[in-house]
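Undergrad: the following comprises the amino acid sequence and a computationally predicted model.
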Amino acid sequence: MSGSDVTREGVQGARPGRDATTGARAGRRRRRRGRGEQPMVPDAQFSSYYGKPVLNKPTWKPLDIAGYLYLGGLAGASSLLAAGAHATGRPDLARVAKLGAAGAITASLAALVHDLGRPARFINMLRVFKPTSPMNMGSWLLAGYAPLTMAAAASDVAGRYRLVGAGATAAAAALGPAVATYTAVLLSDTAVPSWHEGYRELPFVFAGSGASAAAGLALAAVPAAQAGPARRMAVLGAALETALFQVMKRRMGMVAEPFEQGRPHKLLRAAEVLTAGGAALAALTGRRRDRGLAVAAGVALMSGSAALRFGVFHAGVDSAEDPKYTVVPQRERLEARAG
C-alpha cells in the first residue's frame, strides 16, 4: 500500500468486511447496530499504595470519645443554665444544672482517660502550655473547669460556703461555652476530611447540641414552674443545631457525603427527629404544665444530642477510610490557587 492510497475518506480500494471502517461512517454504523462507542479508559479508582487508605483512620474508641464529646457539651451548657437560675432565684433549676454539670464533666473525663489507657497520659498533657494545640488547651480547660463545677454542686447540696459556691458557679459559667465547643475545634484540627472541612460551623453546631442536652436534663428533673429558662434554651439550642448543621453540609460539598450514608445517616436522621420533637414538646410544656410531657421532651432532647455526636464521630471515621474525600478536595484547592 502506498502513501497515495490513504485519503481523508479512508483507504482507497479497501474491500468491505476486511478493513476497519473509520471516520464519521464508523459512528453511523455502530449507532445502527445499537452498540455505540465503548470507553477504552476505565473510570478512575481512588486508592493508594498497597490498597491502604491515604489517611490512617482515628483509633479512638467510639463509645469513649463520642461519649466524651456529648458529655462535655452537656456539662458546659448546664453551667450556663445553673448561673442563670442562681441569679434569678430558681433554686431547683440551679441545683439540677449544677449537679448535671459536675456529673457530666466527671463522666467525660473518665471516658477520656479510659480511651487514653492510663490516667498519667492526661496528667502528662499538663506538663506544657501550648496555645496552638487544641488538645493541650482543652486539657488545661478541663483541669480548671471540673473542680469549679464540683465546688458549685457541693456548696449547693451542703447549703454551706454560699459565697464560694456562687463564685464557683459564675466561674464555671464563664468557662462553659468553651467546654461545650472546644471539642469541635479539636476534631476540626485533624486531617479527617468530614471533620476538618466543617471547621466554620461545627463549633456552633456543638453549642446548640450542648444547649439542647442541658435543657433536656433540666426539663426532665425540674418542676415546670422553674423550668422556663430550660424551655427557652431547648428551642434556641435545637434551632441553632439544626440550621447550622444544614449550612455546614451544603458548604462542605462532596466531603459531606459520609453524613448521608450508612450508620452516620441513621444517627443524624434520628438526631434531627428527636431534637425537633423534643423542642416542640418543650414549647408545649410551658402551656400545659404536664409532667409526663416535660420528661418526654427532656429524654428526646438528650437522646438527640447524643445521636448527633455519635453521627459526627462515625462520619469522620468513614471519610478517613475513603481516599477520594482526601484527594479530590486537595486537587480542587490546588486548581483554585493555580487559577
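TA: Perfect, thanks for sending it.
Undergrad: going by C-alpha atoms from here, please, whenever you check contacts or count neighbours.
TA: Fine.
Undergrad: so residue 326 sits against residue 54, correct?
TA: Yes. Assessed by C-alpha atoms under 8 Å, residue 326 is found in contact with residue 54 at 7.3 Å.
Undergrad: between the two, which one's more packed in?
TA: residue 326 (21 against 18; other C-alpha atoms under 10 Å).
Undergrad: joint contacts of residue 326 and residue 54?
TA: In terms of C-alpha atoms under 8 Å, 6 or more residues apart in numbering, residue 326 and residue 54 are both contacted by the residues residue 320.
Undergrad: please name the nearest non-neighbouring residue to residue 103.
TA: Nearest non-adjacent residue to residue 103, counting by C-alpha to C-alpha, 6 or more residues apart in numbering: residue 75, 7.8 Å away.
Undergrad: for the one you found, what are its contacts?
TA: The contact partners of residue 75, taken as C-alpha under 8 Å, 6+ apart, are 100-105, 176, 179-180, 210, 214.
Undergrad: same thing but 10 Å
TA: Residues counted as contacts of residue 75 (C-alpha atoms under 10 Å, 6 or more residues apart in numbering) are 81, 97-108, 145-146, 149, 172-173, 176-177, 179-180, 210-211, 213-214.
Undergrad: put this beside the first:
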Amino acid sequence: MQQDLQTHKPGAADRPYQGVGYYGQPALKASPFGWKTSGYIFLAGMSGSAQILGTAADLFGGPGMEKTARNARHVAMIGATLGPLLLIGDLHTPSRWYNMLRIFRRTSPMSIGSYILSGFGAFSAVTAAADWIGMKRVARVTQVPAALAGAGMSVYTAALLSSTSTPLWAAAPRLLAVRFGSSAMACGAAALSLGERIDGRPGNAERLDRVAMVASAVDLAASLASRREYEADHVAAPLEQGALGAVHKIGAIAVGAGIPLVCHAINAGRRRPSAALSVLGSLAVLAGGMALRTAILRAGNRSAERPADYFRFARTPPNTLNERKRTLLPDTAARRVLP
C-alpha cells in the first residue's frame, strides 16, 4: 500500500472540481402561477364578498336594497363563471379539475378550496336563476349557503398560498388571509357601489362606500403589519424592490387602500357626498385589489428563486406574530396547484 502511494502520480481525479455547484442555486422551484391565477384570485374574492353583501342586503336592508341584492347575485355569477375558466386555463389540463373533486382532504387547502369553489358556483347559479324567474323564496334560501361559500372564496386562496414552502407566502399566513379577505370585501362593495351609481341609487352607494372604507382601513393596517413580519423573517426584498415593489406600494397600498380611504372619508363628512369621489374611490379599490394579488404572486415566485431568503427563513424561529411551526421541504414548493 505504501509503495502504491509513493508511486501515485497526480491526475485528473486529484484536481479540484471547477464546474457549476449547488452554491447560490435556488433551493425551491417557483410556482407556475401567472396572470390567470392572479385574475382568478381577484375575481374569487370580489364575487364571494359581493354575495355576502347581497345576502345581507336582502335579509336586512329592506325593500330599498332589493335591486342591490340582485346586482350582487349578478356579480357573484360573473366571478363564479369567469374565475374557473381562468383557473382551468392555468391548470392547462381540464381533467385536473375533475381529479381534484374525486377526493376530499380536510387538511388540504387545495382540496377544501376545490369544494368551496364548486359549492359557491352551484349555489350562486341557483340563487341567480331563481331570482331571475321570480322564485324569490328559493333565492332567499339558497343565497345563505352561497354567502357562506363566498366567505371561503374571499380567503381560502391565502391559506393555499401560505401552505407552500415559498418564503414570502408562508411568512405571515394570518395576515395574508386578512389582507385578501379585507381587500375582497372592499372590492365587492366597490363593484356594487358602481352599479348603484349607474342605476341612480346614490343612497345605497353611500352605504357600500362606508363598507369599502372600513375594509380598506383593515387592509392598510394588515399591509403595515405584514411588512414588519416580512422584514423580521428576511423575505421582504421581492415585495419592496424594483417594479414589483412599485406595484405593491403604489398600486396595492397607495391606490388600493389610501385613495379610497381619503375619498370615502371626505364624502362621509359631507351633507351631499360627491359622486365623483365615490366613483374614484371604487375604481381605485378594484385596481388596487388586482395589483395586490399580482404583486403577492410574482414576489412570492421571486422569493422562491432567492436561496439566501429561503435558508434564512427556514432557520428563523417563530416570533410572537407567527407561532406556527415552519416545516419547509425544499421539494414541495411548486407541487401545490391552485384549484
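TA: That came through fine. All values reported here derive from a predicted model rather than from experimental measurement.
Undergrad: sorry, back to before: what about the counterpart of the residue nearest to residue 103 of the first structure in the second structure, distance to residue 248 of the second structure?
TA: Under the alignment defined by TM-score structural alignment, residue 75 of the first structure corresponds to residue 47 in the second structure. Counting by C-alpha to C-alpha, to the nearest Å, the gap from residue 47 of the second structure to residue 248 of the second structure is 22 Å.
Undergrad: same check on residue 101 of the second structure?
TA: The span separating residue 101 of the second structure from residue 248 of the second structure equals 34 Å under the rule C-alpha to C-alpha.
Undergrad: gap between the aligned partner of residue 320 of the first structure in the second structure and residue 43 of the second structure?
TA: Correspondence of residue 320 of the first structure to the second structure, assessed by TM-score structural alignment: residue 304. In this structure, residue 304 of the second structure lies at 25 Å from residue 43 of the second structure, with C-alpha to C-alpha as the measure.
Undergrad: cool, and residue 254 of the second structure?
TA: 21 Å.
Undergrad: do the same with residue 264 of the second structure
TA: Applying C-alpha to C-alpha, one obtains 23 Å for the distance of residue 264 of the second structure from residue 43 of the second structure.
Undergrad: so for those two, which sits in the more crowded spot?
TA: Regarding residue 264 of the second structure and residue 43, a neighbour count based on other C-alpha under 10 Å identifies residue 43 as having more, with 29 against 26.
Undergrad: ok, residue 113 of the second structure - contacts?
TA: The contact partners of residue 113 of the second structure, taken as C-alpha under 10 Å, 6+ apart, are 100, 119, 149, 152-153, 155-157, 159-160, 338-339.
Undergrad: tell me the SS of residue 33 of the second structure?
TA: Local secondary structure at residue 33 of the second structure is given as coil here, using DSSP: H, G, I helix; E, B strand; the rest coil.
Undergrad: what is the burial count for it?
TA: Other residues within reach of residue 33 of the second structure by the criterion other C-alpha under 10 Å amount to 18.
Undergrad: against residue 39 of the second structure, how distant is it?
TA: Taken as C-alpha to C-alpha, the spacing of residue 33 of the second structure relative to residue 39 of the second structure amounts to 11 Å.
Undergrad: find residues that contact each of the two.
TA: Going by C-alpha under 10 Å, 6+ apart, residues that sit against residue 33 of the second structure and also against residue 39 are residue 87.
Undergrad: now check the first structure for the residue matching residue 142 of the second structure.
TA: In the first structure, residue 142 of the second structure lines up with residue 168, judged by TM-score structural alignment.
Undergrad: I figured its match was touching residue 145, is that so?
TA: Yes. In terms of C-alpha atoms under 10 Å, residue 168 of the first structure counts as a neighbour of residue 145; the distance is 9.4 Å.
Undergrad: more neighbours: which of the two?
TA: Just comparing residue 168 of the first structure and residue 145: by other C-alpha under 10 Å the higher neighbour count belongs to residue 145, 26 against 23.
Undergrad: for that one, which non-adjacent residue is closest in space?
TA: Distance criterion C-alpha to C-alpha, 6+ apart; nearest residue to residue 145 of the first structure, sequence neighbours excluded, is residue 172 at 6.0 Å.
Undergrad: chain center to the helix or strand containing that neighbour, what's the gap?
TA: Using DSSP states H and E, residue 172 of the first structure maps to helix 162-188. What separates the centre of helix 162-188 of the first structure from the centre of its chain is 20 Å, taken as C-alpha atoms, centre = their mean, to the nearest Å.
Undergrad: report the buried residues of that helix.
TA: Taking 16 or more other C-alpha atoms under 10 Å as the basis for neighbour counts, the residues of helix 162-188 of the first structure that come out buried are 165-166, 168-188.
Undergrad: relative to helix 162-188, how tilted is the lengthiest helix in the first structure?
TA: The helix of greatest length in the first structure, counted in residues with DSSP state H as the criterion, is given as helix 291-321. Between helix 291-321 of the first structure and helix 162-188, the angle comes out at 40 degrees (axes from the mean of the first three to the mean of the last three C-alpha atoms, to 10 degrees).
Undergrad: could you point out which element follows helix 291-321 of the first structure?
TA: Downstream of helix 291-321 of the first structure (by DSSP H and E), the next one is helix 324-338.
Undergrad: tell me the counterpart of residue 130 of the first structure in the second structure.
TA: The alignment partner of residue 130 of the first structure in the second structure, by TM-score structural alignment, is residue 105.
Undergrad: which of the three states applies to its match?
TA: On the three-state scheme (three-state DSSP), residue 105 of the second structure is labelled coil.
Undergrad: what's the matching range in the second structure for the helix or strand following the helix holding residue 172 of the first structure?
TA: In the C-terminal direction, the helix or strand that comes right after helix 162-188 of the first structure (DSSP H and E) is helix 193-196. Following TM-score structural alignment, the partner segment of helix 193-196 of the first structure in the second structure covers residues 167-170.
Undergrad: what's the average distance of the matching stretch to the first structure?
TA: Mean deviation of stretch 167-170 of the second structure relative to the first structure after superposition (mean C-alpha distance after the TM-score superposition for the first structure): 0.4 Å.
Undergrad: pull the residues that contact that stretch.
TA: 28, 158-164, 176, 229-230, 233-239, 296-297, 299-306, 309-314, 324, 326, 328, 333.
Undergrad: in the first structure, what residue corresponds to residue 183 of the second structure?
TA: Taking TM-score structural alignment for the superposition, residue 183 of the second structure sits opposite residue 209 in the first structure.
Undergrad: which residue sits closest to its match in space, ignoring its chain neighbours?
TA: Counting by C-alpha to C-alpha, 6+ apart, the residue nearest residue 209 of the first structure is residue 305, at 5.2 Å.
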